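Peer 1: Got a predicted structure here, sequence first:
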Amino acid sequence: MHLVACLFFAVVLCSGRDVIAGGLATREEALAAAFPGAQIKPETIFLTGQQIKEAAALAGVPIPSALVARYQAFLNGKLVGRAYVDTHVVRTKKESLLIVLDEYGAVRRIEVTAFLEPPEYQASSQWYAQYKGKVLNNDLNLQRAIRPLAGATLTAVAANQAVRRALAIDRVLER
């Protein structure tokens, strides 16, 4: 069964459509909604060992890979925001989040582009909306600035860690 789930996830990612049953947006749709009319510049970044250490210290959680998928959005030649893809394991299966930041590095929105756990463990868009305007600080944690998620604690923990990673990586890259 695990092999089937892994193969399904690989097919979905390679197809260019990150839609899983449940009507999730593709990465392209999420970027277009986050940055209407903007030109999107995709980047693949390899963090140095020092950047990984700095980002992990800022985030308070490990940075599992030096490979970072980042998108920069430009409107009329002006940077209007950035977005990061964070794929992680929630309980036993993967979730991919597109974490969209404004030009100053605050969370603009979060889109779930893949969720392979049972649907009852998926957080609602209203739950993700509480991150809007948040920046990386000690309050960006569950039971502080972020409400917990009843019945889906592991999803909430994984999502919060993903947001902290994206904000920390962004801060390190934008220095």
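Peer 2: Here it is on my side, so go on.
Peer 1: only C-alpha atoms for contact and neighbour calcs from this point on.
Peer 2: Noted.
Peer 1: May I see the buried residues of the lengthiest helix in the chain?
Peer 2: In terms of residue count, the longest helix belonging to the chain (DSSP state H) is helix 153-173. Across helix 153-173, burial judged by 16 or more other Cα atoms under 10 Å covers 153-156, 158-172.
Peer 1: and what of stretch 70-85?
Peer 2: 70, 71, 72, 73, 74, 79, 80, 81, 82, 83, 84, 85.
Peer 1: Below is structure B, check it against A:
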Amino acid sequence: MRVLTVLVLIVLVFASPADLNAKVFYAKEEAIRAAFPEADAIEKQTLFLTDDQKKQVETLARTQLDSNLVTMYVGRRGGKLLGYAVIDMHTVRTLPEAVMVVLSPDGRVASTLILAFYEPLDYLPPERWLKQFDQARLTPDLRVGGRIAGITGATLTARAMTESVRKVLALYQVLIAKGER
């Protein structure tokens, strides 16, 4: 019993508060499979945005991109396009969050999935809140306070998630809808 108590104390002393709150919901491969459950092929595409493309995406998304490098997953079944998925990592307040935004072939949001969340779980958006993004396109009202309701006590989470969705929709417009990839 004494050994167990000592081990628990060691974990509590050396574990950071972020580690105690951290929650990984999906591994990357598991999430990609969840994005396209009926796919017989999922292609990973690594895309390098030109400076002009990056600027276009940032203007459309109304937020900054961290890099010119984008990884997009394309799901297909029998050669038929099922959609696109992008995993976005960003900081919510002081800690990271990883989300996956899945788009239908016509560029609408098919689903959003939180892969990992390192802020306190009190700030984690509920599933029903994420459903607000379903079928969304990149429009001026796709923002917190517009089409997207805020989350009481988790405003930064709501804004970060909305920015991620806007980034992925902007990437679709610049790279796919305009045929620039």
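Peer 2: Nice, thanks for sending it over. Here the structure is a predicted model, which is why all the values come from computation and not from measurement.
Peer 1: TM between them?
Peer 2: The TM-score (TM-score structural alignment, normalised by the length of the first structure) is 0.85; 158 aligned residues with a Cα RMSD of 1.5 Å.
Peer 1: The residue positioned nearest the centre of the second structure sits in which helix or strand?
Peer 2: Taking Cα atoms, centre = their mean, the centroid of the second structure lies closest to residue 99, which sits 2.4 Å from it. Remark: residue 99 of the second structure resides in strand 96-103, with elements defined by DSSP states H and E.
Peer 1: whereabouts in the first structure does that strand align?
Peer 2: Matched against the first structure by TM-score structural alignment, strand 96-103 of the second structure falls on residues 94-101.
Peer 1: If you count neighbours, what's buried in the matching stretch?
Peer 2: Buried residues in stretch 94-101 of the first structure, defined by neighbour count with 16+ other Cα under 10 Å: 94, 95, 96, 97, 98, 99, 100, 101.
Peer 1: mean shift between that stretch and the second structure?
Peer 2: Superposed on the second structure, stretch 94-101 of the first structure shows a mean distance of 0.5 Å to its aligned residues (mean Cα distance after the TM-score superposition for the first structure).
Peer 1: ok, residues contacting that stretch?
Peer 2: 27, 30, 34, 81-89, 107-117, 159, 162-163, 166 (Cα atoms under 8 Å, 6 or more residues apart in numbering).
Peer 1: now do stretch 121-141 of the second structure
Peer 2: 21-23, 60-61, 107-113, 117, 142, 147-149, 151, 153-154, 157-158, 165-166, 169-170.
Peer 1: In strands, which of the residues you listed fall?
Peer 2: 23, 109, 110, 111, 112, 113, 117 (DSSP state E).
Peer 1: And the helices in the second structure?
Peer 2: For the second structure, the helices defined by DSSP H occupy 2-14, 17-21, 28-35, 51-61, 127-130, 155-171.
Peer 1: Aligned counterpart of residue 34 of the first structure in the second structure, please.
Peer 2: Counting by TM-score structural alignment, the partner of residue 34 of the first structure is residue 35.
Peer 1: my guess is its match meets residue 85, correct?
Peer 2: Yes. Assessed by Cα atoms under 8 Å, residue 35 of the second structure is found in contact with residue 85 at 7.0 Å.
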